[in-house]
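A.B. asks: Would you be able to build a 3D model of this:
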Amino acid sequence: MNAWAVPGYTESSELGAGASGRVVLAVHQETGVPVAVKYLSESLLARPGFVTGFRAEARLLGGLESPYVAGLYEYVESPDGAAIVMELVDGVSLRTLLTRQGPLEPEAALVVLKGSLLGLADAHRVGVVHRDYKPENVLVVPDGSSKLVDFGIAVDSGTQVGIAGTPSYMAPEQWTGAPASPAADVYAATATFFECLTGHRPYTGDNLAELALRHVDAPVPVGEVPEPVRDLVLRGLAKDPARRPGHAELFVAELEAVAGAAYGPGWEERGRSRLAALVALLLLLLPSSRAGARTTTDTARTVLARPTAPGGLRPWLPGRVGLLLSAAALLVGLLLAYGAPAAPGTAAGQAAGAAATTSTGPSGGAGPGGAASATPLTSPAPPASPSASPSAAETTAAPTGTADPTATASAPATPSAAPPSGGSATPPSSPTAASPTPSATPAPAVKDITVSAFQQTGPWTASATIGVTTDGTGPVSVTVTWYTGDAPGAPGAPDGSAQTFQRSGATRYTLSVDHTFQNAGCYWTVGVVTAPAAAGKGASQQLMTRQCEIR
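C.D. replies: Coordinates of the predicted model:
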């Protein structure tokens, strides 16, 4: 559990937890308003891509005003933590309802579908695709209405962001990495509707490949749903996105026409009453039934400024922060958001310089079952050619006990390449102090190669830290190659050209390298070899991209 807590709130209990963080029940101290606070996991705070995605989720919620979507109150960030404070939806997830109560009657299933489709329609209207509609992300409240939650991997419509989502509800085009579209949300909503009616998902498989093939090629099992809604299911689960309703609002119109014709004018009232009765059987699972509040200790009180545009955050401003602390928060926010350099000893510098070495699993939203890849809304398509901007720092022998792989970052940097075209290279100010020509030094033996801090920093970018240890100060060549593939364990195919760095004059070298990938692939690998070759030949590390962290 994170030690850091959002200032100005009294927390009472945990509503859920996942690999990306946790959601807690809290009360705003000044107003008494109950809220849900979603904390980003401590392990992800040092990974800029996840922090950026978390911040993007808050921005998206702040601009989405809908009675069918859990609303945002504020976003709070400091070097010690990040949190989204949002509307508390006092309901149970559709997944819980289906697990505890079994399949729904058609009228109740149609009410659930309509309510969450209206939330999708409001998102589609502002150009946002949810990409992870599923029973875990639909909350049903005691009056039988529902709300949509967890926009953790939502993106702008038309954005090419790779494979992401929950496999059982992913449209055929999502499996191929096609640009995000509202039609994919319609497919996922229909798959959930099918599960509400039948008690099981439309397609299953022993592995992801088999499941993908069934979503792409298998006939729609429409015979398992009641006859009056078969055409609705066929439309929503069409393999070709062009044959589905183009966005949720169109699908709502079709749903209302089908439901009215099949079940009469009172279908919605009856369906909502049935849902309310089912939720009443699960009252002890509602957030409002949780234990009384307890006070937590605030260890940081950094609140970023909130936008005032229409459709943004609510007018009340939780927390009171002094002017000096507000200025510090703004500076930290700017450093975190834009990657501005910071002094190594400052808190902002420590936050910006931290890095993790492995990828993580699924992320949660207002309910903790979402996918991990909190992708920024403005994720660019992959560029036509790879780019790499390596930097390097080297020392002689590191002091005993230095375990931090970034500890050499403050050492004098050695340029790895000539200045770029158009840049300025300042010559030595004293032409008489010419550098002596080094005498020939024999090539050393390479004792060790390490790859650490390999992380995805954006939809198509990654960085890593390379360490090379030798037994002498002679010249050594370090070659870094990047790969993409779809199978774990195997490096896959090379992605772009290898990067080669020449080093000499020390016995330990640390290189920070980054890469922009050209090719799609669920797995990225970075491999390193040296000349002279190391005793172990080389080193590599692989990660599963956020786009492919699917369940």
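A.B. asks: C-alpha only now, for contacts and for neighbours.
C.D. replies: Fine.
A.B. asks: where's the strand ranked longest in the chain relative to the chain centroid, distance-wise?
C.D. replies: Longest strand in the chain, counting residues (DSSP state E): strand 446-458. Distance of strand 446-458 from the chain centroid (C-alpha atoms, centre = their mean, to the nearest Å) equals 22 Å.
A.B. asks: Could I get the buried residue list for that strand?
C.D. replies: By neighbour count on 16 or more other C-alpha atoms under 10 Å, the buried set for strand 446-458 is 446-458.
A.B. asks: For the most centrally placed residue in the chain, give me its contacts.
C.D. replies: Among the residues of the chain, the one closest to the centroid is A374, at 1.8 Å (C-alpha atoms, centre = their mean). Counting by C-alpha atoms under 8 Å, 6 or more residues apart in numbering, A374 touches 50, 52-54, 56-57, 152-154, 363, 546.
A.B. asks: and if you look at E105?
C.D. replies: Per C-alpha under 8 Å, 6+ apart, neighbours of E105: 197, 271.
A.B. asks: structure for this one too, so we can compare:
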Amino acid sequence: MSTWAVPGYAESRELGSGASGRVALAVHEGTGLPVAVKYLSESLRTRPGFVREFRAEARLLGGLRSAHVAGLYEYVESPDGAAIVMELVDGVSLRTLLGREAPLAPEAALVLLKGSLLGLADAHRIGVVHRDYKPENVLVRPDGTSKLVDFGIAAADGTTAGIAGTPSYMAPEQWTGAPASPAADVYAATATFFECLTGRKPYTGENLAELALQHVDGPIPADEAPEPVRALVRRGLAKAPGQRPADAEDFVAELEATAGGAYGPDWEERGRGRLAALAALSLLLLPHSPVKPRDSVTDTARTVLGRTPDVLRAWRPGGRSLLVSAAAIVAALLLTYGIDRQAPGFGAPGQAAQALATTSARPDGTGGLPVTADPDSPTPSASSSHSAVPTVSASAATSTDDITTPTPSSASTTASVAPPTTSAPTTTAPTTTSPSPEVGVKSVVFGGFRQTGTATATASVTVTTDGTGPVDITVTWSTGDTSGQAGAQDGAADSYRRSGSTEYTIALDQTFQGAGCYWGVRAGTQPVSADGGASQQLLTRRCTLR
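C.D. replies: Reported below is the predicted structural model:
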């Protein structure tokens, strides 16, 4: 088993391990900052599909800035291993809280739902759908606030990404492989909200086919929830996506109006206080496990299937829902056997870079630890409550508890951390002295360009090359008053040099000095990209079109 560790970090102990890897508590040697490092297991690192997803998650998180989502500091990959360096969240998983005390008081459940919806809303604003919201992926902190984690199977809004998710929380449209949409995240968040209110999942089938039919055509069990919030449950668990709030931000407005009217203006303070007490108690009761040997990580990807709670037996499917049975069986097969999927056109792991490829991620908007990203496409995230929760592929279609499609994420983590304060873009020197191979730049693509404040914006840029030789990337920002035309350059250009990979994603932040209605960002490369570089423009919220 590999003993590879991320260079520049001193590991202190293991926080959790699971089928697809492990999460370790570590300290950044340069700053003394405590972090969570999530390692992809050695067995999955040799499977291109899993490595590709691990990178994709890192790229996604690099462009997501949210106080309600655990932040990414660094993604590192070398021929010896792959890891994501994440914010260490001081907290405990919602699943642990529900295991100790369920149901929760309505105010506490509403606070949890609001915090999660705010995190989902930040993802939805940049076109990202989580697709695997569930209690294991919500961390509750000692102050009663929460953070959303694990974007391992997230997808772009509107893309057809196949059947994926955890069946107990999957929206009806997810069972048929419909395109990803924010409405599916709203459904999953409401299913979790229902579980917080009642102590059980909204639907519990004996197998995947029965569970699918219940989600698609079963009655919404809103009457089991407290009367004041039943309308929220009905809205969020509506069968058709169009009958639910369009996205998480819309649902927050409905939630606040309902909560204030039913429980008074101080509902949030009371609910947060209750959650704080539960989280603090749970953290005290958690075992302080020593570092485990690295060979304890499972070397095959599988799902540990739990026992299902009481089954709903009174409901009978209608004629329409019988058509879903075949889709549910297909879903079971995909969930069961999708584990060995390969990414088309992806090279062998041995052809990966001989050196780490590093980009700088700045989750706090002022700078951060160097963030590393490498060849093809990524997908990872870290979270945890000192225990790992394996969530990879289903090994049987006869049980329905917590089954997810193959995803490199497995463990969640905890511990408080302030954002790092490293400045300016940084570069990691290659670890080999052999001559740098020639490289051609195939494309430059921007993603997630959005306004984050009155004068601030964030974006990410992805550069794809046909070799692992060095490439220089220059990013410039501009402001202006005309749509479609480049404005005046705003501030100094940022320059980055990358090598050792065939794909680099850089998280970008800018504080604008100009007063134009339009903000722009442009990236060019040397060698010059085949597409000539890329640029994007957005209309700021401080200006209104007439």
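A.B. asks: What is the burial count for D80 of the first structure?
C.D. replies: 19 (other C-alpha atoms under 10 Å).
A.B. asks: Return the distance of it relative to S512 of the first structure.
C.D. replies: 24 Å (C-alpha to C-alpha, to the nearest Å).
A.B. asks: Measure how buried A240 of the second structure is and give me the count.
C.D. replies: 13.
A.B. asks: let me redo that: A231 of the second structure
C.D. replies: 17.
A.B. asks: Translate it into the numbering of the first structure.
C.D. replies: When the first structure is aligned by TM-score structural alignment, A231 of the second structure is paired with D231.
A.B. asks: mean shift between the host helix or strand of its match and the second structure?
C.D. replies: Using DSSP states H and E, D231 of the first structure sits in helix 230-236. For helix 230-236 of the first structure, the mean deviation from the second structure after alignment is 0.2 Å (mean C-alpha distance after the TM-score superposition for the first structure).
A.B. asks: By how much does the next helix or strand after that helix deviate from the second structure on average?
C.D. replies: Scanning forward in sequence from helix 230-236 of the first structure by DSSP H and E, the next helix or strand is helix 248-263. Helix 248-263 of the first structure: mean distance to aligned residues in the second structure after superposition is 0.3 Å, counting by mean C-alpha distance after the TM-score superposition for the first structure.
A.B. asks: just checking, what packs against helix 248-263 of the first structure?
C.D. replies: Judged by 3 or more C-alpha pairs under 8 Å, 6 or more residues apart in numbering; DSSP states H and E, helix 248-263 of the first structure is in contact with helix 106-125, helix 182-198, helix 230-236.
A.B. asks: ok, 10 Å please
C.D. replies: When contacts are defined as 3 or more C-alpha pairs under 10 Å, 6 or more residues apart in numbering; DSSP states H and E, helix 248-263 of the first structure packs onto helix 106-125, helix 182-198, helix 230-236, helix 267-280.
A.B. asks: Now do the second one against helix 248-263, angle only.
C.D. replies: Relative orientation of helix 182-198 of the first structure versus helix 248-263 (axes from the mean of the first three to the mean of the last three C-alpha atoms, to 10 degrees): 30 degrees.
A.B. asks: what distance separates helix 182-198 of the first structure from the centre of its chain?
C.D. replies: For helix 182-198 of the first structure, the distance to the chain centre is 23 Å (C-alpha atoms, centre = their mean).
A.B. asks: Repeat that for the longest one.
C.D. replies: Helix 106-125 of the first structure has its average C-alpha position 24 Å from the chain's average C-alpha position, going by C-alpha atoms, centre = their mean.
A.B. asks: now that helix and helix 267-280, what's the angle there?
C.D. replies: Counting by the same axes, to 10 degrees, helix 106-125 of the first structure lies at 100 degrees to helix 267-280.
A.B. asks: Superpose on the second structure and give me the mean offset of helix 106-125 of the first structure.
C.D. replies: With mean C-alpha distance after the TM-score superposition for the first structure, helix 106-125 of the first structure averages 0.3 Å from its match.
A.B. asks: Any buried residues in that helix, and which?
C.D. replies: 106-124.
A.B. asks: Stretch 271-280 of the second structure now?
C.D. replies: So, applying 16+ other C-alpha under 10 Å, buried residues of stretch 271-280 of the second structure: 271-276, 278-280.
A.B. asks: how far apart are that stretch and its match in the first structure?
C.D. replies: Mean for stretch 271-280 of the second structure is 0.6 Å (mean C-alpha distance after the TM-score superposition for the first structure).
A.B. asks: start and end residues in the first structure for that stretch, please.
C.D. replies: With TM-score structural alignment as the criterion, stretch 271-280 of the second structure aligns to 271-280.
A.B. asks: now stretch 446-458 of the second structure
C.D. replies: The counterpart of stretch 446-458 of the second structure in the first structure, using TM-score structural alignment, is absent.
A.B. asks: what's the burial count for A191 of the first structure?
C.D. replies: 25.
A.B. asks: Also L313 of the first structure?
C.D. replies: Neighbours of L313 of the first structure using other C-alpha under 10 Å come to 24.
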